[in-house]
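what's the 3D shape of this:
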Amino acid sequence: MTVRAIRLFGDPVLRAVASPVEQIDDGVRALVQDLLDTVELPGRAGVAAPQIGVGVRAFSYNIDGDIGYVLNPELVEVSGEPQPTGEGCLSVPGLWHDTPRYPHAKVIGMDLDGNEVVLEGDGLLAQALQHETDHLDGMVYLQRLDPETRRVAMRQVRESDWF
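As a prediction, this is how the structure comes out:
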């Protein structure tokens, strides 16, 4: 059981598009366990593999005590009108900004046995599915902010003690 350190905004792994999981092996099994261990800490809704320094398409989630993971997730459906939703990110500690997110989202991927996994929901789950798949596409939520809010957020990043 390993809780991995979270990579912070500015780390190149967070800007790169993650590669698909090609083969389920002991390394992928260990990665999944690390993702699950890392997301179990209080206050965490999701952790994407790039956030722990691994550039593959995988994330874990912890929504209302429901903890799981998905490999090679693809955001296949969103619905409703995007709503400004309060959002933060472990890779951008201390910041919280309204981010436009669809109220409903659906992700399809697979588990460690190669079986299809479908995650679908509203509210926090929908937000987490969008947030984590963004990470796998090399995007941090700050890039979704309107230009003025993004300027404020980037100033906050530059002035933070972790940057």
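
only C-alpha atoms for contact and neighbour calcs from this point on.
Fine.

Just checking the distance from the longest strand anywhere in the chain to the centre of its chain.
Looking across the chain with DSSP state E, the single longest strand is strand 66-79. Strand 66-79 sits 10 Å away from the centroid of its parent chain (C-alpha atoms, centre = their mean, to the nearest Å).

For that strand, list every residue counted as buried.
In terms of neighbour count (16 or more other C-alpha atoms under 10 Å), strand 66-79 has its buried residues at Gly68, Tyr69, Val70, Leu71, Asn72, Pro73, Glu74, Leu75, Val78.

you'd agree the fifth one is up against Glu116?
Which is Asn72. No. In this structure Asn72 lies outside contact range of Glu116 using C-alpha atoms under 8 Å: 10.1 Å.

Next, the second sequence, to be compared with the first:
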Amino acid sequence: MALLPILSFPDPRLRTIAKPVEQVNDEIRQLAADMFETMYAASGIGLAATQVDRHIQLIVMDLSETKDQPLVFINPQVTPLTDETQPYEEGCLSVPQIYDKVERPSRVKIEALN
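Here you go, the predicted structure:
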């Protein structure tokens, strides 16, 4: 596994539209593993492939306190299940040490390859 450099805002590459993953192969699996290593080393809970300069629809997350529940989402589609929203304090590894409350739907459905 390898630590990957994380792009920092205002790097224009962060605005690149990610393409769908067409085939899950060893290269995609290795990228996901490297992204987890990078995310954990940066004390993050989520990382998108675009943040490591790979412009494909791949996200890794681990919301657990013990960092032992890794999730991989490939080609994710997020659908709100309610009009209700809740504020969540969020940060971003591409905008270090900046946190703010963001309104998000209270419930969502996520469809993705994993």
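
name the helices or strands packed onto the longest strand of structure 1?
helix 26-39, strand 58-63, strand 104-110, helix 123-136 (3 or more C-alpha pairs under 8 Å, 6 or more residues apart in numbering; DSSP states H and E).

and the helix or strand just after it with helix 123-136, angle?
Next along the chain after strand 66-79 of structure 1, taking DSSP states H and E as the criterion, comes strand 83-89. In terms of direction (axes from the mean of the first three to the mean of the last three C-alpha atoms, to 10 degrees), strand 83-89 of structure 1 departs from helix 123-136 by 60 degrees.

Pull up the aligned stretch in structure 2 for the helix or strand following strand 83-89 of structure 1.
The helix or strand immediately downstream of strand 83-89 of structure 1 is strand 92-101, counting by DSSP H and E. The counterpart of strand 92-101 of structure 1 in structure 2, using TM-score structural alignment, spans residues 95-104.

how much does that stretch stray from structure 1?
Mean deviation of stretch 95-104 of structure 2 relative to structure 1 after superposition (mean C-alpha distance after the TM-score superposition for structure 1): 1.1 Å.

Contacts for that stretch next, please.
Stretch 95-104 of structure 2 is contacted from outside by Ser8, Phe9, Thr85, Gln86, Pro87, Tyr88, Glu89, Glu90, Gly91, Cys92, using C-alpha atoms under 8 Å, 6 or more residues apart in numbering.

list the contacts for the fifth one?
Meaning Pro87 of structure 2. Lys101, Val102, Glu103, Arg104.

Can you tell me what Thr149 of structure 1 aligns to in structure 2?
Checking TM-score structural alignment: Thr149 of structure 1 goes with nothing.

isn't there a helix covering Thr149 of structure 1?
Yes. Judged by DSSP: H, G, I helix; E, B strand; the rest coil, Thr149 of structure 1 forms part of a helix.
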